[in-house]
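Undergrad: let's see this in three dimensions:
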Amino acid sequence: MKNLVNLSIFALLSLGGFTSCSPTKTTNKLSLEKTQFGEHNNAQVDLYTLKNSNNMTVKITNYGATVTNIIVPNKNGELGSITTGFDKFESYFSDEYIQNSPYFGGTVGRYASVIKNAEFALNGTNYQLDKNMGDNHLHGGSIGFDRQVWQSDTIQNQEYVGVKFSLTSPDGDQGYPGNLKVSIEYQLNNKNELSMHYTATSDKDSPLSLTNHTYFNLNGFNSDILDHKLQLFSEHILKPDDSGIANGELVAVKNTVNDFNQNKRIGDAFSELPMGFEHFYVFDNPNKQLQKVVIMSEATSGRTLEVFTTEPSTLLYTGRYTSDNLAREDGTQYGQFKGFCIETSKYQNGPNIPTSPRSILKANQSYDETTVYKLSW
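TA: Now for the predicted structure:
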């Protein structure tokens, strides 16, 4: 989704490079390395490189708890980058990136997707949020969680290597109530699973919906994603109102172009949906079980991505707004329909939908959700 706000003021930074490096730490052929990535608002920005025994590499920075790259082999054993992102910190502050604002790999919060009219009512109080998408509120506001430096702690054991990122969001941040303490723990294991475990507490009732905004292209951006095959286990999507924002009504996908319960080429739907997908799919998961919700595969590379989640819904987004002028420093070209997102989360506009599951975190209760990306080739 496109953030229409010009955030160029955030490009006025003192940027650094790879000026320090900690030794690689290895556990059972799992390794973790920390390097300096830059500096933001006088805080050091680091890059964490996680590797497993199957030549899978995940790079994550504490700026926005952002996945900057995932590198895996193809069916011939050739390594390739399969996610959007940049190798230099300053690239996240280029004019083109700021104006397009595609949220490459970022952790989105406090509330993922759109809140209509940037407002909601809770416990008899009306709250006005930051308007950063016209009259609406998108992905936590102009200074959401993806634009802040998180505290970080590394994790290493026989099962996985990982990083736990933590952040405190004060009462009134972007208009939200409550002092919120939030964390996300990334874990990489030798099953080629990248797990994201989100936890949080607040001292006031507050909307909360966290997601990861990684864009995937399983053929390594050699072409667009239209030949990818998708299976998505959902019977309903959220119906948008006249403004394009969900109002809580569910629509069955059976016998429509939106039905991916059977594996099929995603590009076949573009004959009816020329701008691709920006659809919220709903899962039948009242008990918050970690269940498989998506299988995406690509034949030329032999790569497959499976997504598991405890969340009640996901946005399927095929990059309709991504600028064709964005590219990784090595020349890997991004652009419209060159990547897809599986943004597991609560319902879009959930604070204004009484039936939206778990969109409000109650005071002094625990937020606890997990999403897993599993790769194979």
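
Undergrad: from here on, just use CA atoms for contacts and neighbour counts.
TA: Will do.

Undergrad: would you mind measuring from the residue of the chain positioned farthest from its centre to D205?
TA: Ranking residues of the chain by C-alpha distance from their mean position (C-alpha atoms, centre = their mean) puts G124 at the top, at 31.8 Å. When distances are taken as C-alpha to C-alpha, to the nearest Å, G124 and D205 turn out to be 12 Å apart.

Undergrad: same check on K181?
TA: For K181, the distance to D205 - C-alpha to C-alpha - is 13 Å.

Undergrad: neighbour count winner among the two?
TA: The neighbour comparison of K181 against D205 (other C-alpha atoms under 10 Å) goes to D205, with 20 against 15.

Undergrad: how is T370 assigned, secondary-structure-wise?
TA: On the three-state scheme (DSSP: H, G, I helix; E, B strand; the rest coil), T370 is labelled strand.

Undergrad: what segments of the stretch 51-200 of the chain are strands?
TA: Applying DSSP state E, counting those that start in this stretch to the stretch 51-200 of the chain gives strands spanning 57-61, 66-73, 79-81, 107-108, 114-115, 119-122, 125-128, 137-138, 151-156, 160-169, 180-189, 193-202.

Undergrad: most packed of those strands?
TA: The highest average neighbour count among the strands of the stretch 51-200 of the chain, using mean count of other C-alpha atoms under 10 Å, belongs to strand 137-138 at a mean of 28.

Undergrad: helices or strands up against that one?
TA: Strand 137-138 is packed against strand 114-115, with contacts defined by 3 or more C-alpha pairs under 8 Å, 6 or more residues apart in numbering; DSSP states H and E.

Undergrad: next, the second sequence, to be compared with the first:
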Amino acid sequence: MKNVLFAVIACLSFAGAYAKPQPAVKARITKAPYGEIDGRQIFQYTLTNSNGMQVKVINYGATITDIITPDKNGKMGDVVLGFDSLKQYLGRDNALLGAVVGRVANRIANKRFMLDGKEYILMSNIHGGPKGFDKQVWNIEEMPGKEVALKLTYFSKDGEMGYPGNLNVTVIYTLTNNNELKLNYSATTDKATPVVLTNHTYFNLAGNTAKVTDWKLTILADQYLEADKDVMPSGNLLDVKGTPYNFTEPTAIGKNIAATGNGYDLSYALRNKSGEMALAAMAYEPLSGRLMQVYTTEPGLVVYTGNHFSERIIGRDGLHFNKWGALCLETQHYPDAPNHANFPNVILRPGETFRSETVYKFSVKK
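TA: As a prediction, this is how the structure comes out:
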């Protein structure tokens, strides 16, 4: 009996010595029906990494509906604004929440631009038009690999919203086990066309809709784009030093927000213009301890503080929105770039591939 006991202990010790530690949560992707649009099924996919962080995506607008991360106490919370149903995402209160914006995000003056000697007249001067990429049904599929990822594709026909060329667009969302959400964009065309893609997620790191004025924001930019009252760029870049737009050091968003008038809604010219990945911004919410770092290959960053929100808008879990109740950090090329020769080029031509990458990395400071 004693020999048997020793043998059992020896076996357990041997097994324990070689047992690999298992993650607390198995990284996985799940899928659930979310509704229907014009006979096309909408699904919500949930990406879960080995830490339990989750990202939820629907194929309407390639929309990020949820990003669920821990606070400094380990409590999970949703750090983006969203709605409870597809009906709400289809409604008038949806201000591009979590969606991919294109064919050209942000603004184009007077709804027109010249390209190779021809003038193109658009359906709108903002965010790709009334039926832009944010209002389209995308194809969606899971991607195999070590980390959980989704591939979404959309075919934008020649002439759609006034833009030239048949454009094939791909967006890949990857949730890493380092609590990073990676956004990889690519596109090809059969005619020269402007392409500016971004994601319009509204972040609230507190996990609710409280105002973002106490957050500490850092932006790696020494200049911003001069713009008129309609946020249309003049073509000039101005220094942030001595203005309410200076976030070169960690600064409370609310410190100078009153001096801006209605709140922040402007484009920054990032220091990094190499096209390589670099840190662009950091946002820290002191009560939850959540820190979000934004890395991108893009030369510009749009900062928007939800200035148009009001308590009339009811979001997820019945929570009403608040003015200055969210922060958008939209990585992209400069607005109205087709009409400004001094801005970084946004024209994609046949035989070329548009590529862009942005990473939102989440962590906590205790």
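
Undergrad: any idea what the TM-score is?
TA: Laid over one another, the chains give 0.90 as their TM-score (TM-score structural alignment, normalised by the length of the second structure), with 342 aligned residues with a C-alpha RMSD of 1.6 Å.

Undergrad: ok, the equivalent of L319 of the second structure over in the first structure - contacts?
TA: Alignment note (TM-score structural alignment): L319 of the second structure maps to T332 of the first structure. Residues counted as contacts of T332 of the first structure (C-alpha atoms under 8 Å, 6 or more residues apart in numbering) are F221.

Undergrad: related to what we said a few turns ago, for the strands of the stretch 51-200 of the first structure, which one sits closest to N222 of the first structure?
TA: N222 of the first structure lies closest, by C-alpha to C-alpha, to one member of these: strand 79-81, at 10.2 Å.

Undergrad: so how far is P144 of the second structure from K26 of the second structure?
TA: Distance of K26 of the second structure to P144 of the second structure, computed by C-alpha to C-alpha: 15 Å.

Undergrad: same thing with R271 of the second structure?
TA: According to C-alpha to C-alpha, R271 of the second structure stands 35 Å off from P144 of the second structure.

Undergrad: next one: V101 of the second structure
TA: Distance of V101 of the second structure to P144 of the second structure, given as C-alpha to C-alpha: 26 Å.

Undergrad: could you dump the strands of the stretch 51-200 of the first structure into JSON lines with distance to T35 of the first structure added?
TA: Compiled in JSON lines, the strands of the stretch 51-200 of the first structure are given as follows (distance: least, C-alpha to C-alpha, whole Å):
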{"stretch": "strand 57-61", "distance to T35 of the first structure": "10"}
{"stretch": "strand 66-73", "distance to T35 of the first structure": "13"}
{"stretch": "strand 79-81", "distance to T35 of the first structure": "19"}
{"stretch": "strand 107-108", "distance to T35 of the first structure": "20"}
{"stretch": "strand 114-115", "distance to T35 of the first structure": "35"}
{"stretch": "strand 119-122", "distance to T35 of the first structure": "40"}
{"stretch": "strand 125-128", "distance to T35 of the first structure": "39"}
{"stretch": "strand 137-138", "distance to T35 of the first structure": "31"}
{"stretch": "strand 151-156", "distance to T35 of the first structure": "13"}
{"stretch": "strand 160-169", "distance to T35 of the first structure": "13"}
{"stretch": "strand 180-189", "distance to T35 of the first structure": "17"}
{"stretch": "strand 193-202", "distance to T35 of the first structure": "20"}
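
Undergrad: which one of those strands lies nearest to L305 of the first structure?
TA: L305 of the first structure lies closest to strand 193-202 among the strands of the stretch 51-200 of the first structure, at 9.8 Å (C-alpha to C-alpha).

Undergrad: so where is that closest one in the second structure?
TA: Counting by TM-score structural alignment, strand 193-202 of the first structure pairs with residues 180-189 of the second structure.

Undergrad: distance from the matching stretch to the first structure after superposition?
TA: For stretch 180-189 of the second structure, the mean distance to aligned residues of the first structure following superposition is 0.3 Å (mean C-alpha distance after the TM-score superposition for the first structure).

Undergrad: helices of the second structure, residue ranges please.
TA: All helices of the second structure, identified by DSSP state H, fall at 2-18, 86-90.

Undergrad: looking at the ones you listed, spot the one closest to I42 of the second structure.
TA: With C-alpha to C-alpha as the yardstick, what comes closest out of these is helix 86-90 (8.4 Å).

Undergrad: so where is that closest one in the first structure?
TA: Under the criterion TM-score structural alignment, helix 86-90 of the second structure matches residues 89-93.

Undergrad: can you find the partner of F155 of the second structure in the first structure?
TA: In the first structure, the residue paired with F155 of the second structure according to TM-score structural alignment is T168.

Undergrad: what's the answer for I58 of the second structure, then?
TA: Here I58 of the second structure is matched to T61 in the first structure, going by TM-score structural alignment.

Undergrad: please look at its match and G85 and confirm they touch.
TA: No - using C-alpha atoms under 8 Å, T61 of the first structure is not in contact with G85, being 11.0 Å away.

Undergrad: who touches both of those two?
TA: For the pair T61 of the first structure and G85, residues contacting each of them under the criterion C-alpha under 8 Å, 6+ apart are V67, T68.

Undergrad: now the residue positioned nearest the centre of the second structure, nearest residue through space, not along the chain?
TA: Note on the second structure: the residue nearest the mean C-alpha position is N199, at 3.7 Å, using C-alpha atoms, centre = their mean. Spatial nearest neighbour of N199 of the second structure, excluding adjacent residues (C-alpha to C-alpha, 6 or more residues apart in numbering): V100 at 4.5 Å.

Undergrad: contacting residues for that neighbour?
TA: Counting by C-alpha under 8 Å, 6+ apart, V100 of the second structure touches G61, A62, T63, F133, D134, L197, T198, N199, H200.

Undergrad: right, I'll call it a day here.
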